[in-house]
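K.L.:
sequence? don't have it. structure:
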C-alpha cells in the first residue's frame, strides 16, 4: 500500500483548497448569471445554455482547473517567486495565469459546446459557435470570472503562507475557538552566539542571515511532520502532535536533518556572511491548552508548563557542552533507531523548578 510522505500530505492539503475555491466561486457566479437572465440564454450564438450535462461538466472542469492551478502554485510558481513582495507575487502570477487560463478556455469551451449541442468538438456548428464566442462579450465575461477565481485562490494561498496552512485551516474550522487540551512535543531551538553574530554583521545583514537560516530548516520540518509554532528573534519553536513526533522518531530526526541542511550550505554561508550559523535545542513533551486568543490580533497559542520546561532544558546545552538535550520523559517514550544513541547526563535542577530532571543527549553513531 502506497504511503504518502508528510511533505506529500502537506502539498495535497495545500492544493485541495484551490479546487474547492474554484468550484464554489464557479457555482456562485453561475447562479448570479442564471438569476439575472431568468435562466434564459440571451445570446445562443456564442453563449452555452446550462443543461444538466453542461453543469456537471463545468463543475468537474473548474474543479480540475483549480487543482491544476494549485499544483502549479504549490510545486513551482510559489517557489519561483518566493522572495518577492506580496504585491509583486500577485502581479506576476496573475500575468502568468491569465495567459495560461486563456489557453484553458480555448480548450474547454468547444468541449462544453459539444456537450450542449450533442456534436463533435470539431463539428462545424461547434466551431462556428466557438468563433462567435471569441469576439463576444461572453468571452470577456468568462475572463473576468476566471480572473476573480484566480485572484481569490492566490490571495488565499498568500494568506495561508504567511499565517501557516494549519493555522488558517484551524481558524476556518473553529477547531480552537474554545480551549482544547492536547499532548504535544516541543523543540526550542536557539542559534549559538547570536548576539556576537548580530554585532559583527549589523542589523540588516543579520536579518538576511536569519531569513536564510530559517528557510534552510523548512524542508526538514515538513519532512518530519513538525509545525512551526513561533519565530522569536533567533529562536524557533517547533511543535508536534505527540503521535506524529514519536512516530519514526520524527522529533529527533528533524533536529539532525536541520543540522545537515546547514552543513550542506556551510560554504555558501561562509562566503556570504563570513560565518556558518549553528544551533542548540531542547526537547520535551507534555499536555498544553490550545486555543484562539486576542481581540486586535487573533492567534492560536499553547499554554502549559511544558513550554517553560522545554525552554529551561534548552538553556542548559551550553553548560553540558552538547547541541541537543532531551528530557528523560521523552527519551523513555522513543524507540530509537540503531543509528541513534542516547546518553544520560544525570539529574539537574531547572531554573524555576523544584523537582530535578534527568537529561539526555542523543547522537548519531
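P.N.:
Cool, got the structure. Remember, predicted model here, so these are calculated numbers, not experimental data. Numbers count the residues shown, from 1 in each chain.
K.L.:
only C-alpha atoms for contact and neighbour calcs from this point on.
P.N.:
OK.
K.L.:
Beyond the helix or strand harbouring residue 140, next helix or strand please.
P.N.:
Following DSSP states H and E, one finds residue 140 within helix 137-163. Later in the chain than helix 137-163, the nearest helix or strand by DSSP H and E is helix 165-173.
K.L.:
Which residue is the nearest non-sequential neighbour of residue 246?
P.N.:
Spatially, and ignoring its direct neighbours in sequence, residue 246 is nearest to residue 334 (6.1 Å; C-alpha to C-alpha, 6 or more residues apart in numbering).
K.L.:
that older thread, relative to helix 165-173, how tilted is the helix holding residue 140?
P.N.:
In terms of direction (axes from the mean of the first three to the mean of the last three C-alpha atoms, to 10 degrees), helix 137-163 departs from helix 165-173 by 110 degrees.
K.L.:
to the chain's geometric centre, what's the distance from helix 137-163?
P.N.:
Put simply, helix 137-163 sits 19 Å off its chain's centre (C-alpha atoms, centre = their mean, to the nearest Å).
K.L.:
quick one: buried residues of it?
P.N.:
Buried residues in helix 137-163, counted by 16 or more other C-alpha atoms under 10 Å: 138-139, 143, 145-151, 153-154, 156-158, 160.
K.L.:
Tell me which residues of stretch 106-119 come out buried.
P.N.:
Under 16+ other C-alpha under 10 Å, the buried positions of stretch 106-119 are 108, 109, 110, 111, 112, 113, 114, 115, 116.
K.L.:
adding another structure so you can compare the two:
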C-alpha cells in the first residue's frame, strides 16, 4: 500500500476511534454526575468506582472505535461503494448493533471480575450479567452507543462528500477567514466528450463518466492531490506547492491517470463501446482560499491562476499536447525528472501579458 493511501486509512480509522473516545469520556462523566456519592449501581447493586469505570469505559470504547473504523475503512466502505444509502444504513446498523451488544457484555463481565475479585467461571458473574441484561440500564447503554455509532457513520459519509480533511478544516475554522496561499492546479478534460455523449446517450455516458472518474481516485490520492471540483467531464485538482512539486507529483498524477485509463481500455470498450482519453493543463500561482455561501457552504479558491489554467487547457488541441505546463510551473519543477518542449509564448484570452507554454514530453 502506498504511503498516501496508508496515511489516509489511518486518519479515517483514527477519526472513528476519536469519536468513541470522546463519547466514552462524556458517558463516564455523566454516570459519575448521576451516581454522585454512591459506591454501587442502583440497578444491579454492583460496586461502582469512578476511576475503574473511567479506565474500562474509555479504553474499551477506544478499542471499539478502532474496530469500527477498521471494518468501515478496510472492508465495508468498498463492499458497499455502489449501494444506496438506505441499504448501507440498514446493513451496517444490524452489524454494529450486534457488535455493540457483544462489546458491552464482554466489558461488563471483565469489569465485574475485577470489581468482585472473582474468576470468569464464578456463578456470581453469570447472575450479575443476567440481572444487567434484564434491566433498562443495559438497553440505555445500547441506545447511547448506537447514537454515537450513527453520528460517526454520518460524519464519515459527509466527509466523503466534502473530500479528505475538509470536514476537520470546517470544524476548526481553518478557512473561515480567507487567506492567501500558493497552489498548483491541474485542469483535466476528457477527449472528445461531446461526441461520446451524443453517441452513447445521457445515461450510458453518465455511467462512463462515473467509471472514468473512479479510475482517477488512486493516482490523485497517491500523489497527494486534492479534488477541487468536477465540472461535467472536467476535473480540477490542486496541490500545495511543497507536495505538488516534490518529485513532480502534479505531473506524475496525470501520467498515472493516463496509464490507468490505457490499461482499462478493454474494460471501457466492452462495457461502454468507447475508451476515454484525457488532456491536462498545469499552472501555479497565488489564490485566496476561504468559505463562501449562506445556504450551502463551499470552499473556493479565487485568483488569476484558475482562469489562466483553464485558458492553457484550451490550447492543448492546437499544440497537439497531452499536457501543457506554464513557464512558471516548469521553472519550479525538478527538471531532471521531466522533459519539456517549448511550444511558444502565447497571449491567452483575458490576459495582458503573454504566457510561456511547454509541452510535456513523456518517456512512455
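P.N.:
It's in. Only a predicted model underlies this, so the values are computations on that prediction, with no experimental measurement involved.
K.L.:
TM-score for this pair?
P.N.:
Here the TM-score for the pair of chains, by TM-score structural alignment, normalised by the length of structure 2, is 0.93; 361 aligned residues with a C-alpha RMSD of 2.0 Å.
K.L.:
would a markdown table of the buried residues of stretch 106-119 of structure 1 with distance to residue 179 of structure 1 be doable?
P.N.:
Converted to a markdown table, the buried residues of stretch 106-119 of structure 1 look like this (distance: C-alpha to C-alpha, whole Å):
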| residue | distance to residue 179 of structure 1 |
| --- | --- |
| 108 | 47 |
| 109 | 49 |
| 110 | 53 |
| 111 | 51 |
| 112 | 49 |
| 113 | 52 |
| 114 | 54 |
| 115 | 52 |
| 116 | 52 |
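K.L.:
okay if I get the residues you listed as a markdown table plus secondary structure and distance to residue 199 of structure 1?
P.N.:
Below are those laid out as a markdown table (DSSP: H, G, I helix; E, B strand; the rest coil; distance: C-alpha to C-alpha, whole Å):
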| residue | secondary structure | distance to residue 199 of structure 1 |
| --- | --- | --- |
| 108 | helix | 59 |
| 109 | helix | 61 |
| 110 | helix | 64 |
| 111 | helix | 64 |
| 112 | helix | 64 |
| 113 | helix | 67 |
| 114 | helix | 69 |
| 115 | helix | 68 |
| 116 | helix | 70 |
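K.L.:
Surely residue 113 of structure 1 and residue 120 touch.
P.N.:
No: the criterion here is C-alpha atoms under 8 Å, and residue 113 of structure 1 misses it with residue 120 at 9.0 Å.
K.L.:
how big's the offset between the strand or helix carrying residue 258 of structure 1 and structure 2?
P.N.:
Using DSSP H and E, residue 258 of structure 1 sits in helix 250-264. After superposition onto structure 2, helix 250-264 of structure 1 sits on average 1.1 Å from its aligned residues (mean C-alpha distance after the TM-score superposition for structure 1).
K.L.:
Mind checking what helix or strand follows that helix in sequence?
P.N.:
Counting by DSSP H and E, the next helix or strand C-terminal to helix 250-264 of structure 1 is helix 266-273.
K.L.:
List the buried residues of that next one.
P.N.:
Neighbour counts over helix 266-273 of structure 1 (16+ other C-alpha under 10 Å) mark 269, 273 as buried.
K.L.:
got the contact list for it?
P.N.:
Residues from elsewhere that reach helix 266-273 of structure 1 (C-alpha atoms under 8 Å, 6 or more residues apart in numbering): 201, 205, 209, 275, 276, 277.
K.L.:
So how do I select the buried members of those residues in ChimeraX?
P.N.:
In ChimeraX, this line selects whichever of the contacts of helix 266-273 of structure 1 come out buried by 16+ other C-alpha under 10 Å:
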select :201,209,275,276,277
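K.L.:
circling back: surely the residue nearest to residue 246 of structure 1 is in contact with residue 243?
P.N.:
No: Residue 334 of structure 1 is beyond contact range of residue 243, at 10.7 Å (criterion: C-alpha under 8 Å).
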